[in-house]
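Undergrad: Sequence and predicted model, in that order:
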Amino acid sequence: MRVLPIVAALLLSAGTASAEFAISFTWGDIPLCTTGRPNRVGAPAFTIKDLPAGTTTVEFRLKDLDVPSYNHGGGKVKISGSGKLPFGTFKYKSPCPPGGSHTYEWTATAKAGNKVVGTAKARRAYPE
């Protein structure tokens, strides 16, 4: 029967996959920007849930889903056990859609040393 080797391979590969966790955020008190020329601002306030065990840092990246080629940047932070990152933890280029609202997505990558141990994403419109 060939099912057992396939099941074993799936179980082994599942042990090496990165874990999923959850993030949420609020834009915070950043200046309203709709000119297409972003400001350099402090990061949103993030809430992190179910962070993978062993995580030492989390890297954040912002993407405008309506203009995915634009690099808004992000930041890397050492993580504590609280699950809360206050507004302004790092600097990035603010959302600033010209003439309307765009959907933005933060991707958070959890790392234990140099090893990726999980990813999470959260989306929100700007301006809301």
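TA: Cool, got the structure.
Undergrad: only C-alpha atoms for contact and neighbour calcs from this point on.
TA: Fine.
Undergrad: what about residue 111, which helix or strand?
TA: Taking DSSP states H and E as the definition, residue 111 sits inside strand 102-112.
Undergrad: likewise residue 8?
TA: For residue 8, the enclosing helix or strand under DSSP H and E is helix 3-16.
Undergrad: ok, then the element right after that helix?
TA: Going C-terminal from helix 3-16, and assigning secondary structure by DSSP H and E, you next hit strand 19-20.
Undergrad: so where do the strands sit in this structure?
TA: Assigned by DSSP state E, the strands in the chain fall at 19-20, 22-26, 40-42, 45-49, 57-64, 74-78, 84-85, 91-93, 102-112, 115-126.
Undergrad: ok, second structure coming up, stack it against the first:
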Amino acid sequence: MEGLLNNYYETAAIILFGVGFTILLLHNNLIKKIIGMNIMDTAIFLFFIAKGYIEGKEAPIIVNSYKGVNAYINPIPTGLMLTGIVVGVSTTAFALALTIKIYENYGTIELDEILKKGDG
């Protein structure tokens, strides 16, 4: 239990991922599925950024003097998460564009109704 209280960012990320995954599985509405996917993306970003932060170290921006390698955090996890955010936004935009086309063709964004109309 003490580990959960000390790692509350990671705990929050795991809970957020579970919420997003549950939304993705349990809802038939395509917009709700996209929202669930975005919550899962955000949870992953939070988890990796929390893991990349080290208490007492600074961002790798040299202002007055160089303090040595051990004084700075590793910038790679942050850079990867910025790339992940761009990919997440692009995926969301593509999914929303597909949802609009599905609505234009089927008149609904509920998966059950789309499957019924596709069979008939």
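TA: In hand now; what should we look at? Keep in mind it's a predicted model, so treat the numbers as computed, not measured.
Undergrad: Superposed, how do the two chains score by TM?
TA: Taking TM-score structural alignment, normalised by the length of structure 2 as the basis, the two superposed chains have a TM-score of 0.25; 48 aligned residues with a CA RMSD of 4.1 Å.
Undergrad: Any chance of the strands of structure 1 in a markdown table with distance to residue 11 of structure 1 as columns?
TA: What follows is the strands of structure 1, written out as a markdown table (distance: least, CA to CA, whole Å):
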| stretch | distance to residue 11 of structure 1 |
| --- | --- |
| strand 19-20 | 14 |
| strand 22-26 | 24 |
| strand 40-42 | 42 |
| strand 45-49 | 25 |
| strand 57-64 | 27 |
| strand 74-78 | 31 |
| strand 84-85 | 33 |
| strand 91-93 | 39 |
| strand 102-112 | 22 |
| strand 115-126 | 17 |
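Undergrad: tell me the contacts of residue 119 of structure 2?
TA: Contact analysis of residue 119 of structure 2 by CA atoms under 8 Å, 6 or more residues apart in numbering lists nothing.
Undergrad: Same list (the strands of structure 1) but as a markdown table, adding distance to residue 10 of structure 1 and mean neighbour count.
TA: As requested, the strands of structure 1 are arranged in a markdown table below (distance: least, CA to CA, whole Å; neighbours: other CA atoms under 10 Å):
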| stretch | distance to residue 10 of structure 1 | mean neighbour count |
| --- | --- | --- |
| strand 19-20 | 15 | 16 |
| strand 22-26 | 24 | 17 |
| strand 40-42 | 42 | 17 |
| strand 45-49 | 27 | 17 |
| strand 57-64 | 28 | 20 |
| strand 74-78 | 32 | 15 |
| strand 84-85 | 34 | 17 |
| strand 91-93 | 39 | 19 |
| strand 102-112 | 23 | 20 |
| strand 115-126 | 18 | 18 |
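Undergrad: neighbours around residue 15 of structure 1, how many?
TA: When neighbours are counted by other CA atoms under 10 Å, residue 15 of structure 1 registers 9.
Undergrad: Sorry, wrong one. I was asking about residue 34 of structure 2.
TA: Residue 34 of structure 2: 20 surrounding residues under other CA under 10 Å.
Undergrad: By residue count, which helix of structure 2 is the longest?
TA: If each helix of structure 2 is counted by residues according to DSSP state H, the longest one is helix 76-106.
Undergrad: quick one: buried residues of that helix?
TA: Buried positions in helix 76-106 of structure 2, judged by neighbour count with 16 or more other CA atoms under 10 Å: 77, 78, 81, 84, 88, 92, 95, 99, 102.
Undergrad: Appreciated, that's everything.
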